[in-house]
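In: here is a sequence together with a model predicted from it:
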Amino acid sequence: MQGFQFVYNLMQRSFPKVEYRNFEVQLALLEREDYHIYTYVKNGSLTAFYARYMLPGLTFIEHIAVEERYRGQGLGSQIMRDVIAGTKQRIVLEVEPPADSTDAARRVRFYEKLGFHLNDFSYEQPALRQGGAAVPLQLMSYPQALDEKNFGQVKQNILKHVYGI
């Protein structure tokens, strides 16, 4: 539980509230066989994590975050290189559209430098909290961009297995 508390606290500091679930719902995901959180330790303390779903035909990265004092030191890039090296499946993740903010554009560039492709098709993350609204996002994919047909299949896979729609 202590490790998860760190992960959740870092999640709260790193993502808008609409992009993560409340504590109990997020914790309950750990009971799923297809969902895992991986943590990184440096100097004896937890410094970063990523959460992924192993879905039929793809790996979906739901969250990746690095403790503030360790940002800019290459840890996020190393984590994503580990993810890439550790799966033979397509990797997909959600990002805020780069036109939304300087930070969103910076995150997209970060993933592009690692070989991800921004897919320019309509996508919304369903509401993660009771009474919340869907969030307009975009999908990035590795190792190649998605065509319209594959995008539709990937989107349906994510909506079904991650969001239960």
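Out: Structure's in. What do you need?
In: could you use CA atoms for every contact and neighbour count after this?
Out: Fine.
In: what helix or strand does Gln26 sit in?
Out: helix 23-28 (DSSP states H and E).
In: how close does the residue nearest the centre of the chain get to Lys149?
Out: Central residue of the chain (C-alpha atoms, centre = their mean): Glu62, 2.6 Å from the mean position. Going from Glu62 to Lys149 by C-alpha to C-alpha, to the nearest Å gives 22 Å.
In: put this next to the previous one:
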Amino acid sequence: MTFLRITKPHPYLNSIQIWYEGSFPTDERRSFADLVTLLSCPDMHFCALIDTNQLVGFIIYWQWPDALFVEHFAIDPAQRGKQVGQQALAQLLGTDYTYIILEVERPEDELSQRRVRFYERQGFFLNLFDYVQPPYQPGKAAIPMRLMSIPSIANQSDFDTFSELIKKQVYERFYR
């Protein structure tokens, strides 16, 4: 599996846009045009996932000194069930970070419970501290979610520090 970092317009963006917009509700993502304006951000990694010379998905993550935050991750629907997602996460988990963190919907229905179980099988822990995903645009509503991480976040103080980092570096810094 290859992570091809995209830092400027690229032909893969057409397929990725379809998966991005099809996989994440409008309130849980940026407009794709806004996302493309961030490609050159040094701490954001927008990566096409390539397996045997074929685009199979994408991952968007933010890299800071002590944490890696996965903002969005999706696999081509035609490739689901083939362990492509597991392979991509295994490669990401091989990086050297104190914490790897991602947001998930609260496990209140079968689909969100399956998503949480998928990440738990990859080694993530569901942190039970209250968390809301900040809105992608000012004036929009925050969305109740959970953070999952490797390792588990041990206390409220550390959890608050990570929540604030995500809020400031992924969301609020791009408000217009």
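Out: All right, it came through fine. Being a predicted model, the structure only gives us computed values, none of them experimental.
In: overlay them and tell me the TM-score.
Out: Once the chains are laid over each other, their TM-score by TM-score structural alignment, normalised by the length of the first structure reads 0.92; 164 aligned residues with a C-alpha RMSD of 1.6 Å.
In: tell me the residue in the second structure aligned with the residue nearest to the centre of the first structure.
Out: Taking TM-score structural alignment, the alignment pairs Glu62 of the first structure with Glu71 from the second structure.
In: which residues touch its match?
Out: Contact partners of Glu71 of the second structure, counting by C-alpha atoms under 8 Å, 6 or more residues apart in numbering, are 59-62, 102-103.
In: what does Arg81 of the first structure give?
Out: Leu114.
In: cool, and Thr47 of the first structure?
Out: 39-41, 66-67, 70.
In: next one: the lengthiest strand in the first structure to chain centre, how far?
Out: Ranked by number of residues, the top strand in the first structure under DSSP state E is strand 45-55. Its chain's C-alpha centre and that of strand 45-55 of the first structure lie 9 Å apart, by C-alpha atoms, centre = their mean, to the nearest Å.
In: can you pull the buried residues of that strand?
Out: 47-55 (16 or more other C-alpha atoms under 10 Å).
In: then stretch 118-135 of the second structure?
Out: 119, 122-127, 131-135.
In: show me the residues you listed that map onto strands.
Out: 125-127, 131-133.
In: dump those to JSON lines, plus distance to Met145 of the second structure.
Out: Shown next, in JSON lines, are these (distance: C-alpha to C-alpha, whole Å):
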{"residue": "Phe125", "distance to Met145 of the second structure": "14"}
{"residue": "Leu126", "distance to Met145 of the second structure": "11"}
{"residue": "Asn127", "distance to Met145 of the second structure": "10"}
{"residue": "Tyr131", "distance to Met145 of the second structure": "6"}
{"residue": "Val132", "distance to Met145 of the second structure": "5"}
{"residue": "Gln133", "distance to Met145 of the second structure": "6"}
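In: which one of those residues is nearest Pro25 of the second structure?
Out: Within those, the smallest distance to Pro25 of the second structure is 12.8 Å, found for Gln133 (C-alpha to C-alpha).
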